[in-house]
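> only geometry, no sequence info:
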């Protein structure tokens, strides 16, 4: 069994997590959370989404969030950008990296952003080109890689096709999302293997939700293939507004505990991470939503 000696953790709780929480939090709380996550040693902290607050009220104040963060030199703070207007806001904020999102499901794409997969890729072409012209790094997300709430199972070949399109446009990394958390280890491995025929393994990331309690098992399976970048959300924040019953991304605390137990380096201080999870859980008025957080909750 071959496992990577080091794994990069992309913390998505302050964006992917908070935007799907029913309780909005203030700009100051978002800034505090992001700074606590960076202080815990996370190398990437996705900080905000430059979308209209009309559609995603939890992401209101993204420009103020970015301008308010005391940024660490060794930490990346990407922002999600859905369109040219969002990119303009990101540039105004001084963002150095953006993320764009597509899906491997036509139905999900229509429900999520009201267009087809082809139309979504065409939209991002201009966004990515302009971002690259402004020396921004661009990361691509692909949703519904292991299942769709409307179409059921998704062919891995479709995932590979959408991923390759984003990669060809200039995305340096492709994050493969099990948006509704229905994947299991063998299916996760098969999906990654299919995509890796078109995109080098070092450019792939695993973004697994834990709806059915399979996320850690799925991550262990794809780590054996050579995946060395994992998306996770502090305290398991989040869900998916277009997938009934879908829970949050796999909890960062649980991922770090597992990787520590396997001797895989992450550079993340678990105790400080738990403090960040406790902080945001208190702000949301609930107990931490990670197994490690609950085990250590007093």
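That came through fine. Computed from a predicted structure; not experimentally measured. Residues are numbered from 1 along each chain as shown.
> Only C-alpha atoms from now on, for both contacts and neighbour counts.
OK.
> what are the ranges of the strands in this structure?
Secondary structure of the chain (DSSP state E): strands located at 8-11, 44-45, 48-49, 79-80, 97-103, 137-143, 173-178, 204-208, 229-232.
> I'd assumed residue 179 was in contact with residue 208.
Yes. Counting by CA atoms under 8 Å, residue 208 does reach residue 179; the two are 6.8 Å apart.
> Tell me which of these two has more neighbours.
Neighbour count, other CA atoms under 10 Å: between residue 208 and residue 179, residue 208 has more, with 32 against 29.
> Could you list which residues are in contact with that one?
Residue 208 is in contact with 176-179, 181, 215, 218-219, 231-232, 249-250, counting by CA atoms under 8 Å, 6 or more residues apart in numbering.
> how about a cut-off of 7 Å?
Residue 208 makes contact with 177-179, 181, 215, 249-250 under the criterion CA atoms under 7 Å, 6 or more residues apart in numbering.
> Report how many residues lie close to the residue nearest to it when sequence neighbours are not counted.
Nearest non-adjacent residue to residue 208, counting by CA to CA, 6 or more residues apart in numbering: residue 178, 4.8 Å away. For residue 178, the neighbour count with other CA under 10 Å is 26.
> What of residue 294?
14.
> what about it, distance to residue 54?
Going from residue 294 to residue 54 by CA to CA, to the nearest Å gives 34 Å.
> and if you look at residue 65?
The gap separating residue 65 from residue 54 is 17 Å, by CA to CA.
> dropping in the other structure now:
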């Protein structure tokens, strides 16, 4: 029977999985940042409202990176000023430095994220800093944000493989991550930026963090689907106790500084998996698929999400 006729996955709960998972939706920021044509702010605002209407409770809205580097997000202030914030929904923004934090504070943002690298080469290419110098840049951002009562998330990119350096030593990722947690980040998102991770690597990295004394509740995962491993890697992370998973509605996005990176894990594909496993997300898959099909029409191309294609044709 085709997925369209089924409508929803058959629930068959599996043991040793969390009862509930928080989906950290990155589509409005990470998903749209590389679009070659400017997406009107009105479309972005409707996208955010539709995503909130589907039951998603964390929507990464935009970034205060300099418009020269990410022109698509040059409308950050305008977007936040026009945002209809729904009760119970968080709207974090990415801030690259203190100037970005200044803009975020002026816009009334309460949740921010910083973007660090686990490797020397990517730190240089993405941040124009060495691996150690990035912490000097982030420290005042995190300390000021915490003093203002903001919640801070730390992204760690290239956690499993780097296109210039190859496989990444878990100990190196743990060293970067624990410094960010010690600095004041409430959560780390461990990124498979180029989508090369395997389930065994995921288990090994999470185990290394555990061995270093990191609470698994402080860890989230962020997978790209370059080699079709994002869902397998997510399941491996869930079995290790992770309860926050990043994804992008419709599978939009990638990394502007890593050419081999394809789209993020599609939120619909993730929800299909979690619904089938009996893991609660609070997300209405049907409404979410409608939203991604709507956005795909505005971008002028089919949605990369397999679930969206199956449900909406």
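Sure, I can see it. These numbers come from a predicted model, not from an experiment.
> how about the strands of structure 1 in a markdown table, adding distance to residue 286 of structure 1?
Conversion of the strands of structure 1 to a markdown table gives the following (distance: least, CA to CA, whole Å):
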| stretch | distance to residue 286 of structure 1 |
| --- | --- |
| strand 8-11 | 20 |
| strand 44-45 | 22 |
| strand 48-49 | 22 |
| strand 79-80 | 27 |
| strand 97-103 | 30 |
| strand 137-143 | 28 |
| strand 173-178 | 25 |
| strand 204-208 | 23 |
| strand 229-232 | 19 |
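> Can you tell me which of the ones you listed is most buried?
strand 48-49 (a mean of 29; mean count of other CA atoms under 10 Å).
> Find me the equivalent region of that one in structure 2.
Mapping strand 48-49 of structure 1 onto structure 2 (TM-score structural alignment) gives residues 62-63.
> again with stretch 143-155 of structure 1
Per TM-score structural alignment, the counterpart of stretch 143-155 of structure 1 in structure 2 is residues 157-169.
> which outside residues touch the matching stretch?
Contacts with stretch 157-169 of structure 2, where a contact means CA under 7 Å, 6+ apart, come from 116-119, 121, 173, 190-193, 196-197.
> Next: stretch 170-180 of structure 2.
118, 154, 156, 159, 188, 205, 208-209.
> Taking those, tell me the two that lie furthest apart.
Taking CA to CA as the measure, those reach their widest spread between 154 and 208, a distance of 17.8 Å.
> which stretches of the stretch 51-200 of structure 1 form helices?
Using DSSP state H, counting those that start in this stretch, the helices of the stretch 51-200 of structure 1 run over 62-68, 84-93, 106-113, 117-133, 156-169, 185-195.
> Counting by contacts, list what the first one packs against.
Under the contact definition 3 or more CA pairs under 7 Å, 6 or more residues apart in numbering; DSSP states H and E, helix 62-68 of structure 1 sits against helix 27-39, helix 84-93.
> out of those, deepest packed?
Among these, helix 27-39 has the highest mean neighbour count (mean count of other CA under 10 Å), at a mean of 21.
> Give me the mean deviation of that one from structure 2.
Mean deviation of helix 27-39 of structure 1 relative to structure 2 after superposition (mean CA distance after the TM-score superposition for structure 1): 0.9 Å.
> Output the residue interval of structure 2 matched by that helix.
Going by TM-score structural alignment, helix 27-39 of structure 1 lines up with residues 41-53 of structure 2.
> now do stretch 95-111 of structure 1
Using TM-score structural alignment, stretch 95-111 of structure 1 pairs with 109-125 in structure 2.
> neighbouring contacts of that stretch?
91-96, 129-131, 150-159, 164, 172-173, 176.
> What distance separates the opening and closing residues of that stretch?
Termini of stretch 109-125 of structure 2 sit 28 Å apart (CA to CA).
> what do you get for stretch 99-119 of structure 1?
OK, stretch 99-119 of structure 1 end separation, CA to CA: 17 Å.
> What of stretch 220-234 of structure 2?
10 Å.
> With stretch 33-50 of structure 2 instead?
Note: stretch 33-50 of structure 2 ends 19 Å apart using CA to CA.
> So what's the gap between it and the chain middle?
Distance of stretch 33-50 of structure 2 from the chain centroid (CA atoms, centre = their mean, to the nearest Å) equals 17 Å.
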